[in-house]
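[1] Sequence first, predicted model second:
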Amino acid sequence: MIQNPVLPGFNPDPSFIRVGDDYYLATSTFEWYPGVQIHHSRDLVNWTLVSRPLRRKAQLDMRGNPDSCGIWAPCLSHADGKFWLVYTDVKRLEGSFKDAYNYIVTCDTIDGEWSDPIYVNASGFDPSLFHDDDGRKYFINMRWNHRGSGTGGNPKNDSFDGIILQEWDPVKGLMGPVVDLWQGTDLGLGEAPHLFKRNGYYYLTIAEGGTGYDHAVSLARSRSITGPYETHPDKHVLTARFNPESPLQRVGHGQYVEAADGSHWHSFLCGRPLPEGRYCPMGRETGLARVEWRDDWLYLEGGGFVPPMTIPMPAEKKPDLPVVHDFTMADLPMDYQWLRTPEPERLFKLTGQALRLTGRESMGSWFEQALVARRQEHHHYRAKCVVEADPQTWQQAAGLATYYNRHKFHMALVSHEEGRKMLVVCSCLGDWQTTKLTYHGRYEMPQSGPVTIGVEVRGASQQFTLNGAAVGPELDAKIITDEGGKGEHASFTGAFVGMFAHDVTGQGWTADFSRFGYWPG
């Protein structure tokens, strides 16, 4: 059966398409590099990561992008014998301006080398590309009005200026007038538009209500692509805003697909809060819902608004298994990403025996951080790394981190204190006023050879270990969530766990990681 979310861990804003018998889900990656994740499935139950298409400097350079900026809401489509990917690179989060640049890349195959980007516009974010039956193409995005009240954590504002459309040609670019399509419902914050056509109607789905617990998929239709658009009788197709007890919350932002067998599906993002409160460490994840048509309107199959956790299917769901790497391979496994930079060779290399991290800037940098990490996918998990490091000063350190952004993390690092190597446990606890580190202690450790640093996360708490023994206090894992710190509308990515090194002397000191493992449950 389908087990929601089908893409666990930080996988938001799912663009969903079918090409023959193949299904693809493209999701946002924000400040993590390479940009955009594309998963593939044949049965809608089991999904495999097959591509991160934005992996060259010409396509994407996010150095200097603030937290929760970068790649927002990609749109994947297939037409004219090739794949098209539309994406936004957002350069500012808070304040009146957004500075959101929209691009298109193409590729003949989903896992091939994608083209250099074609710049389209910067009038707003979450763009999509619609290929009409007559071959004409249309670019759709929400329009950002910087004269409005801005963001800064306030979900109710008039900077969201409706959904606009303009014809676009691969050679000529944007053409003709800008058309105001739809202002959305009274829920507000309309974004993430997707157009599709069925039975003579153009359907426009959008995400509304912000990235938090009022999120929703809303729908409108028109006989003409330029409108006017009529709002769905129930306004929304999917949302959990009326069902606060549902295990799936923050439901919204998705795309419709008709399956090869004629059944009807809609992707959606969602969050799974901890039992200890409305904290989502995995951030916004991707789910699938079966939908149905009534009177040329789309509804959740069986009624209601909240998608079920499970959907019966003929395929068997593969179990979650531990993932362990010893880094003897030639290329970094696809489990891992790093932050912002298109020049990973300055951060790490595979030596044949280990992953060697070159210490760069601090965990608080927006430019070069040597953090190689994977997504947290479960409320409960264990992770371990084997690291060999010989720091010569307290300005050099390497080890294991649970990380959300530069203001929300915990670290257990091999460093140099009082004339010898020591393990330092410290945190940044989401305090946006001072952003100071909180030190939990410095602990004796072996002075030579590799050591194993681990972490066990049990919902709202976590504990570091050194060579299998607990070290430092039990730490608050709720910090490493969307809602930690300023709250759900101030940051909206997800938790990672990974290997980190810094050298704030600027000399590029290195540390070797010979093993990393992640164990669910």
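    Cool, the structure landed.
[2] from here on, contacts and neighbour counts on C-alpha atoms
    Noted.
[3] I'd guessed Glu474 sits against Arg458; true?
    No. With contacts counted by CA atoms under 8 Å, Glu474 stays clear of Arg458, the gap being 10.4 Å.
[4] looking at this, Val372 is in a strand?
    Yes. According to DSSP: H, G, I helix; E, B strand; the rest coil, the state of Val372 is that of a strand.
[5] quick one: contacts for the residue nearest to it when sequence neighbours are not counted?
    Nearest residue to Val372 in three dimensions, chain neighbours excluded: Trp338, at 4.9 Å (CA to CA, 6 or more residues apart in numbering). Residues near Trp338 by CA atoms under 8 Å, 6 or more residues apart in numbering: Trp32, Tyr33, Pro34, Pro344, Gln369, Ala370, Leu371, Val372, Ala373.
[6] Second structure for comparison follows:
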Amino acid sequence: MLQLQIQVVPWSEPYWIEDCPGIDPSLFFDDDGRAYITGTRENTNEDGTQGEQVIWLSEIDLVSMRLVGEKRNIWGGALKYCASPEAPHLYKKDEYYYLIIAEGGTEHYHAVTVARSKILFDDYEGFAGNPIFTHRHLGKHYPICNVGHADFVQLQNGDWYAVMLASRLINGYYKNLGRETFIAPVVWENGFPVISPGTGKIEWTYPAPKLPSKITKPTLSRDDFDGEKLGMNWVFFGTPYEEFYSVSDSKLIMRLLPRSMSPTLQKIDISKTIIDKSVPSLSFIGRRQQHINYEVSVKMLFETSSENETAGLIVMQASNHQFRLERTFEKGEQILRLIQCTSELNGYPHQPNFKAVTTEIELAKVAVSSMDIILSVIATGQDYSFYYSLPDEDVTLLYEDADARKINPEIVGGMVGTLIGMFASSNGKESQNTVEFEWFEYNGSGVKSEVVQKGEAVGKGTTYEFL
């Protein structure tokens, strides 16, 4: 019997590569085992002025983690002075080295282009058929846009595929889902790749490749927190450098940390590097929005006698673009309120000098006495309706049709998608209080959950269509 031994190697601390400019670095391993790195940089003209952006290549020593030899410019993109040639990936196929890059910028004019060379450190020859993939010619009404940043993979059966970044649109040119990963088949013709042959655009479905079957554990739409740890579909906001949650007795228990979900109350400098452990954790656990229409419900047990303490359900595109359905204490009573947080950016996209002016609006508020409460949101395109339910009571509509365009990336000025999750905060003060979540349900299939079915009389009775 064959026994397979797998050694699990932990991640190392980051290595900072000196004199390695630009963005989107990518490693390439040649047949002889030597390693190379490609990246982007601004070219320097003969007169010393800054020129166009180009793709460069250098050998890298993986023992010393240093660049070796010359950093050579190898290509400037398919179009002369093209916008943002970036995301380089090198592949070796047959007698050629192929360089796949993105150009045109990461928004609507994003594209995938290719060049090749028989010599690794040489000028790469662009393909006459470039771009080999883009959706920019389909206009702003096509439901998938911003296609680019392709990476190629060859399966064990010999088939080729490309994985790319793109965005789905929701009710106009709005991208609440952010940039997502798409896949399309690739064939090679006359020495160059053809992506999604026959149509030239990302299709909603493709035939599955003929590969050995593998049983994978499906991601559950409902989490009752029955295990000993959280599933892989849960994410944090940044790296949690302190333990603020536990899973036990079929409950997710979260501490109220001082860092606030509200940017208007935030007193913490979070502009430090991503590995600075002095940046405090945010008591947030969420999952990604994956559907244009969806509904989320969560059962929470929480009580407080402090106006600083809040906990609840949050729909968050960025730290200052969010809807918070939160439980707190105000003027001697327990309340539930819906907060809309948005900001206007001055100077975007000329980062990093833009400034944000953040405002928060209380859209709805109601007194609640029970410690147990079910919080829900139903998203139909850009219309978000918020509900709550107390023990032995029907579901009640708190606020109908909040405008989700106010928290989408077109206004935020970013590229990430929306997160829906649970949070707990003491808003600048130390607290020993905790909140318990009994279950969390995300439904993006169009089938109404049991919680929302109870409140059918107060809902809109919408017919759901999902991509």
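    Looks like it came in fine. Everything numeric in this text was worked out from a predicted model, so none of it was measured.
[7] that older thread, the second structure: which residue goes with the residue nearest to Val372 of the first structure?
    Alignment note (TM-score structural alignment): Trp338 of the first structure maps to Phe236 of the second structure.
[8] Over to Tyr213 of the first structure?
    In the second structure, the residue paired with Tyr213 of the first structure is His108, using TM-score structural alignment.
[9] Does its match belong to a helix, a strand or coil?
    Recorded secondary structure, His108 of the second structure: coil (three-state DSSP).
[10] Ile411 of the second structure too?
    For Ile411 of the second structure, the secondary structure call by three-state DSSP comes out as helix.
[11] now Glu345 of the first structure
    At Glu345 of the first structure the chain is in helix, as set by three-state DSSP.
[12] can you pull out the strands in the stretch 101-250 of the first structure?
    For the stretch 101-250 of the first structure, strands defined by DSSP state E, counting those that start in this stretch occupy the ranges 118-121, 128-131, 137-144, 160-169, 173-182, 191-198, 201-208, 216-222, 230-239, 249-252.
[13] thinking again about what came up before, let me know the distance separating the match of Trp338 of the first structure from Lys251 of the second structure.
    Separation of Phe236 of the second structure from Lys251 of the second structure (CA to CA, to the nearest Å): 18 Å.
[14] again with Ile373 of the second structure
    Separation of Ile373 of the second structure from Lys251 of the second structure (CA to CA) stands at 14 Å.
[15] and if you look at Thr434 of the second structure?
    Distance, Thr434 of the second structure to Lys251 of the second structure, by CA to CA: 12 Å.
[16] I'd assumed Pro185 was in contact with Gln154 of the second structure.
    No. Applying CA under 8 Å, one finds Gln154 of the second structure not in contact with Pro185, separated by 10.1 Å.
[17] aligned partner of Phe225 of the second structure in the first structure?
    Phe225 of the second structure maps onto Phe327 in the first structure, by TM-score structural alignment.
[18] cool, Tyr36 of the second structure as well?
    In the first structure, the residue matched to Tyr36 of the second structure (TM-score structural alignment) is Tyr138.
[19] Leaving out the residues flanking it, which one is nearest to its match?
    Using CA to CA, 6+ apart and skipping the chain neighbours, the partner closest in space to Tyr138 of the first structure is Glu167 (4.3 Å).
[20] just to revisit the earlier point, you'd agree the match of Phe225 of the second structure is up against Gly352?
    Yes. Phe327 of the first structure lies in contact with Gly352 (CA under 8 Å); the separation is 6.9 Å.
[21] Looking at those two, which is more packed in?
    Neighbour count, other CA atoms under 10 Å: between Phe327 of the first structure and Gly352, Phe327 has more, with 21 against 14.
[22] A helix includes the more buried one, no?
    No. Using three-state DSSP, the assignment for Phe327 of the first structure is coil, not a helix.
[23] what sits against the nearest residue to it once chain neighbours are set aside?
    Spatial nearest neighbour of Phe327 of the first structure, excluding adjacent residues (CA to CA, 6+ apart): Ala354 at 5.1 Å. Shown in contact with Ala354 of the first structure (CA under 8 Å, 6+ apart): Asp326, Phe327, Thr328, Asp512, Phe513, Ser514, Arg515.
[24] switch to 10 Å and redo it
    Neighbouring residues of Ala354 of the first structure by CA atoms under 10 Å, 6 or more residues apart in numbering: 325-329, 386-388, 511-515.
[25] Repeat that for Tyr119 of the first structure.
    Tyr119 of the first structure makes contact with Val86, Tyr87, Thr88, Tyr101, Asn102, Tyr103, Ile104, Val105, Gly173, according to CA under 10 Å, 6+ apart.
[26] again, 8 Å this time
    By CA under 8 Å, 6+ apart, the residues touching Tyr119 of the first structure are Tyr101, Asn102, Tyr103, Ile104.
[27] ok, and the closest non-adjacent residue to the first one?
    Think Tyr101 of the first structure. What sits nearest to Tyr101 of the first structure in space, not counting adjacent residues and going by CA to CA, 6+ apart, is Ala122, at 4.6 Å.
[28] unless I'm mixing things up, that neighbour is touching Ala100, no?
    Yes. Contact criterion CA under 8 Å: Ala122 of the first structure and Ala100 qualify, at 5.3 Å.
[29] more crowded one of these two?
    Neighbours were counted for Ala122 of the first structure and for Ala100 using other CA under 10 Å; Ala100 has more, 24 against 19.
[30] re the thing from before, what's the distance between the equivalent of the residue nearest to Phe327 of the first structure over in the second structure and Gln50 of the second structure?
    Using TM-score structural alignment, the partner of Ala354 of the first structure in the second structure is Lys251. To Gln50 of the second structure, Lys251 of the second structure is 57 Å away according to CA to CA.
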